[in-house]
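> Sequence and computational prediction follow.
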Amino acid sequence: MGNGKNILIVGGGYGGISAAKKLEKKYKHNDDVTITLVDKRPFHTLMTELHEVAGHRVEPDSVRVPYAKVFGASKVKVSLDTIDSIDFGKNQARSATKVYDYDYLVLGSGAEPNFFGIPGIKENSFTLWSFDDAMKLRYHIDDVFEKAVAEQDRAKRQKMLTFVVAGAGFTGIEMAGELIEWRDTMCAKWLVPVSEVRIIVVEALNSILPILEEDLRDKVEHYMKKHGAELLTGTAIVGGEPGLVKLKDGSALATSTFIWTAGVDGNTWADGLGLSNGPFGKDAPEGKRNRRGRLLITDEIRSVDHPNVFPVGDNIWFIENEKPLPQIVETAVQTGETAAHNIIAAIDGSAPKKFKSNFHGFMVSVGGKYAVSNAMGIKLSGLFAMAMKHIVNLHYLIGVAGFNQCWEYLKHEFLNNDSGRTIVHGFGSYKTRGYWLLPIRLWLGLMWVFEGINKIGEGWLNWAQGSKSGWMFSSGIVQSGVPPAADDLFGAAEDLFGSVAVEAADAVSSATVTVNTTFEGVWDFSRTIFATDGAVATWFRTTFMDNLLAYVPFQGFQLMVVLVEILIGLALVGGLFTWWAAAVSCVMCVIFSLSGLFYWYQLWFLFAGILFLGGGGRAFGLDCWVVPFFKKWWNGTKIARRLYWYQDGPSK
């Protein structure tokens, strides 16, 4: 292997990220290979989800994955910079302030909207091809509704409440689907009749979503029309003016919101690098005609001009099965992985491989509640297709930034989505204020403190009295450290919570008997959840207690139980490390339940513990100050960064 190899990746899109992850995995322990990714932004953008941000379904952070999360403590160095030019002869990429030397270059500069040279379109339309585009559109639509409410001129009001989407491909249909759902929300907010809002999709072809099968297209068309969208297929747009979209038949649509999603071009920056493009113009074969900025590559994902340059993603031109590769996410990911493989082959001297696509299918969402998909030959629609889309997104995110980012995705899509625009509606989004949980937190904490104190009063720390915990072991099992004189204490069926709980059980039994004289009870809450001599308790006792904890001196075991109970209680009362205290509380409840010593009327301990796993300690608790401090410390550790075990986000 050669020494001092520098790999430079320009662009942190799907292709650049895929290449960087694969290269880092191979060379993470090799100091002779450096990997640098250059991007002008500090985050990777989930381009396929931009419509959700533009349509105000999710918050902006849902489509931004910080590079600090993506690469964590890996060897990939991220440089926030803009490459202005590349000298392929000297193997150097230059920005305004820096020169990047490379041995191998991955070009993932992405694509741009294609306006087909139609006059007035670029100047008078919104696009949806970047995070900035999505935010600009989001604020604009919000502003339009607010202003339309106060507009008294009927024609101006109608113009403001008309939304035109040009293009019925994936992006156009998904954006229109978001508008359909957001329309209902905004109309309810501003008391605007839904009938006043028009959502129009204009498509030059005779059908929407031409890449999908006819039956799936029909389902999408039916759903959109049912929810009030207008689909103008076979209708070409020939021009644009401020507030006006001109159609080929001579008519025009007056609108304040014209969204262009009708085409994808190459990349202007890539077009200016001087690399070979695919065939241009009318002399190119039909169906294989390149557009500006798509770079011609070999079947090893190399530039035809320079074998150490690897263009990937949307800015490549490659014919496979008589068709150019589509500009979709799977193309970017798979070309990025192939480029990384062949860079590794060049460095290690192994065999390169030829690119072969392996597309798994397509899916398109129409808002947050409906979708259609054809993944691996399985056609789905409605809830199941929407669930499939979420699963695909989670699969991608777990490879990019681990379980932490998957959890962030689920929070944005479901748990923090208070608009109800999800397949689970609003069931997962309602939250309880922490101060309402304060009384039960204090009560649960006091109960644990008293249980520990009661055990001290019962002699659990008085070693001369022998074992007080023998009831958790099988008959005949002698704990380490138990004096022979105390052997007769084993088998005594003391309750988990000592004499206090026994008295409570007697009281409940008495009450049950009294009530049963007039009403036959349907459930005896004074019984243990699992019988002490039953199959579950016997299995747990013989598997764990007899085989493991019997070797722990009874003094240590009893001291541990007392301290854990008191510490759980004090932590809950003080609101300090509430999550951990609640987790240990739940574990203790499960252990005592499996031991056959936990009663049905005590089960509230477990449910209350689960409740506080949601972070109820910050209400009038020390966690308000302590948790942020430890989160910041933990998120900066190497293990958290390497394994993506972040609490919220990285600290460095």
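The structure has been received and is ready for your questions.

> drop to CA atoms for contacts and neighbour counts, all remaining ones
Fine.

> ok, and the closest non-adjacent residue to residue 574?
Nearest residue to residue 574 in three dimensions, chain neighbours excluded: residue 621, at 5.6 Å (Cα to Cα, 6 or more residues apart in numbering).

> Tell me who's in contact with the one you found.
By Cα atoms under 8 Å, 6 or more residues apart in numbering, residue 621 lies in contact with 574, 575, 576.

> May I ask which of those residues has the most neighbours?
Neighbours here mean other Cα atoms under 10 Å. Within the contacts of residue 621, the largest count is held by residue 575, at 26 neighbours.

> So that one is in contact with residue 620, correct?
Yes. Counting by Cα atoms under 8 Å, residue 620 is a contact partner of residue 575 at 7.1 Å.

> could the contacts of residue 621 go into CSV alongside secondary structure and distance to residue 119?
Listed next are the contacts of residue 621 as CSV, based on DSSP: H, G, I helix; E, B strand; the rest coil; distance: Cα to Cα, whole Å:
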residue, secondary structure, distance to residue 119
574, helix, 67
575, coil, 64
576, coil, 64
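
> Return the member of those nearest to residue 24.
Ranked by distance to residue 24 (Cα to Cα), those are led by residue 576 at 39.3 Å.

> so who does that closest one touch?
Counting by Cα under 8 Å, 6+ apart, residue 576 makes contact with 617, 621, 622, 623, 626.

> Which parts of the stretch 101-250 of the chain are strands?
Remark: strands assigned in the stretch 101-250 of the chain by DSSP state E, counting those that start in this stretch are 104-107, 112-113, 126-127, 162-166, 198-202, 229-232, 237-241, 244-247.

> structure B:
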Amino acid sequence: MKKVVIVGAGYAGILTAKKLAKSLKKLGEAEITIIDKNPFHTMLTELHEVAAGRVDEDSIKIGLRKVFAGRKVDIKLDTVTNVNFEAKIVKGEEASYEYDYLVIASGSRPAFYGVPGVEENTFKLWSYEDAVLLRDHIVNVFRKASSEKDPEERKRLLTFYVIGAGFTGVEMVGELAEYVPFLCEKFEIHPEEVTMVNVDGLTRPIPSLPEKISDKVARRLNKMGVALLMNTIVTSVSEKSIELKCKDGNITRSVGTVIWVAGIQSSAIAQVSADSLEKLRGGRIPVDEFLRSTKDEAVYVVGDNMYYVPKGQEAPVPQMVENCEQSADVAAHNIFCALTGQGKMEAYKPTFHGVMVSIGGRYGVAHVGLPGRFFSLASWFAMLAKHFINIIYFIQVLGWNKVFSYMKHEFFTIRNCRSFVGGHFSNRTPSFLLVPLRVWLGAVWLFEGIIKIVEGWFKDPKLTDFFGGALAWYESILNPQNAAAASDAVSAATSASEGAANIASGVVIFNWNILGLFRMIFVSGKELAASTLNDFAFRLDIPLMNWFVDKLILPYNWVQITMQVFIVVAEILIGLALIGGLFTTPSAAVSLILQFMFVCTTGLYLGTFWMIFAGIAVLIGAGRVFGLDYYAMPALKKVWRKLPLIRKSYLYHD
């Protein structure tokens, strides 16, 4: 059997493995092995959020076993040290791996450009470990500075230099600037004591963006207290100082923390491979249009490691996530063709849709669109675009599991309101306060079900009168000229006969036709001055629902009784479940479905509208406090997660 080895479980590596495994799952043409030193995939584009304390470190980790659950991909934890291209063997610290086709997707690492002291005396931001180390360091610096008596040492400790004003540099310094006020409050340090500087040898931050957007970035950083030193390069870094060269000459500054995000180069193994194949700028490996190495057609290179200039362009493809995604798709397809002899190999024709940059959790800029039709976004809209793109990627990698986790970290448990929607979704109400509401809602449903049994819903068809009386009541108010006919119809309905005499005395508050699709009707059964809450009623008049009721339910007594039994049983089960706090989420969901069904058929009095909002309120987590869900859900969750189909489909959350 043929063997495919993928080196690296970054963006490009895991997508190549997943897409190839999906293509080959029914053919069994190859063994797929993915090698990485870590048992998890790291969201490199979100490292700054961890480094500046906005989200927990677990939010940027995705376990490889979860990603490849139910897929024929062999995960090897190893550090690759060399590749023998003639023998087709990948050599690692733990073992060697034979291959027929090799995919180099090992990603990048920081580039130091030979500047003295940078590697030893700066913090980097290119791995999970980097982010956690930097986060802990920042907190410790503020803790130490809060008790430092020497003014000069205190000033040095609170001086931060971020080197590099590209995407990562701007996001890091923006996140830091947003974090500083909270640290100052916690450690009782005046914000004016903190110095934050962003340094770059270029003329403006993120020069790949249009100048207008770049200027917005600069203004936002200045507003957040960040000084920008453009046209400035770093000449050396020591433990407590940094030397800079600018147009005014060389300067030395005392500094407590230097964060180096000034550029990247290919990973060590990619560099070693490039030495044997062909190496271009930054250690990138040139590939042909099918993403094969120009020196070895059995070697595919994707993501940051590839050097490819698309036809009609002058610059190579950028080292960005979208290139990883698109190159992974093409490489997986072409390897499939090479393995099976099926299909035609595809040339790589990337179409990039722009970039999004966050400056803290509340503000961002974006330049997005299609080739020739790009437009710029800022603030709320840019952050929305960034989160949307992230979710699209997560769907590819870990489906619902990661989407839920991402939304939880970014919106539902966000710290200090550091989100573009503020803290509106993260305010936590103690769940025990919902217990009385949950029990009362359940009791009402139980009472409704029992009353219907007493009224004979298990024996005789009732829906003709139930629906017909309600519709006649609405019709008499909407069309008073037909009141006499409506009165006769309502009088025939047992539950509404008492109101027949006054049936035409109501008031139409609104009767809106929504694009010809449905009508929204809101009426009162009495004159407004005499109306109480229970006199107002709301109904959605949906033609499709009316057709379903009139043609498929009401003409047949057995269908009516079946529907009645379903409604009664559902009401009783919902009531018992909510009272006991068992399966609260599905019970509340069915409660909302029944309420919607009633709104679309008989309508609802405003006096019972509270049941809709109560159903929403208890939808998530209300049964975990003083309810049986406290015991049942953890046990069911364990069983659910072990089901092969569920793990493969990622239909669970941690």
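Cool, got the structure. Quantities reported herein were computed from a predicted structural model and do not represent experimental measurements.

> Out of the strands of the stretch 101-250 of structure 1, flag the one nearest residue 604 of structure 1.
When the strands of the stretch 101-250 of structure 1 are ranked by distance to residue 604 of structure 1, counting by Cα to Cα, first place goes to strand 229-232 at 50.4 Å.

> what about the closest one, how far off from structure 2?
Aligned to structure 2 and superposed, strand 229-232 of structure 1 gives a mean residue distance of 0.6 Å (mean Cα distance after the TM-score superposition for structure 1).

> on contacts alone, who are the packing partners of that strand?
Packing partners of strand 229-232 of structure 1 (3 or more Cα pairs under 8 Å, 6 or more residues apart in numbering; DSSP states H and E): strand 198-202, helix 214-226.

> Counterpart of residue 581 of structure 2 over in structure 1?
Applying TM-score structural alignment, one finds that residue 581 of structure 2 aligns to residue 575 in structure 1.

> Roughly how far does that match sit from residue 109 of structure 1?
Distance of residue 575 of structure 1 to residue 109 of structure 1, computed by Cα to Cα, to the nearest Å: 49 Å.

> Check the secondary structure at the counterpart of residue 363 of structure 1 in structure 2 for me.
In structure 2, residue 363 of structure 1 lines up with residue 356, judged by TM-score structural alignment. Under DSSP: H, G, I helix; E, B strand; the rest coil, residue 356 of structure 2 falls in the strand class.

> Any idea which residue is closest to the centre of structure 1?
Centroid-nearest residue in structure 1: residue 409, 2.1 Å away (criterion: Cα atoms, centre = their mean).

> quick one: contacts for that residue?
62, 394.

> just to revisit the earlier point, ignoring the adjacent residues along the chain, who's closest to the match of residue 581 of structure 2?
residue 621 (3.9 Å).

> I'd say the match of residue 363 of structure 1 and residue 375 touch.
No. If you go by Cα under 8 Å, residue 356 of structure 2 and residue 375 don't touch, sitting 11.7 Å apart.

> ok, those two, which is more surrounded?
residue 356 (22 against 12).

> Does residue 365 of structure 2 touch residue 375 like I think?
No. Counting by Cα under 8 Å, residue 365 of structure 2 stays clear of residue 375, with 10.9 Å between them.

> Residue 96 of structure 1: how many residues sit nearby?
Residue neighbour count, defined by other Cα under 10 Å, stands at 10 for residue 96 of structure 1.

> Count the residues that sit near the closest residue to it other than its chain neighbours.
The shortest distance from residue 96 of structure 1 to any non-neighbouring residue, by Cα to Cα, 6+ apart, is to residue 84 (7.0 Å). If you count neighbours by other Cα under 10 Å, residue 84 of structure 1 ends up with 11.

> so where do the helices sit in the stretch 1-150 of structure 1?
14-27, 50-54, 67-71, 121-124, 131-150 (DSSP state H, counting those that start in this stretch).
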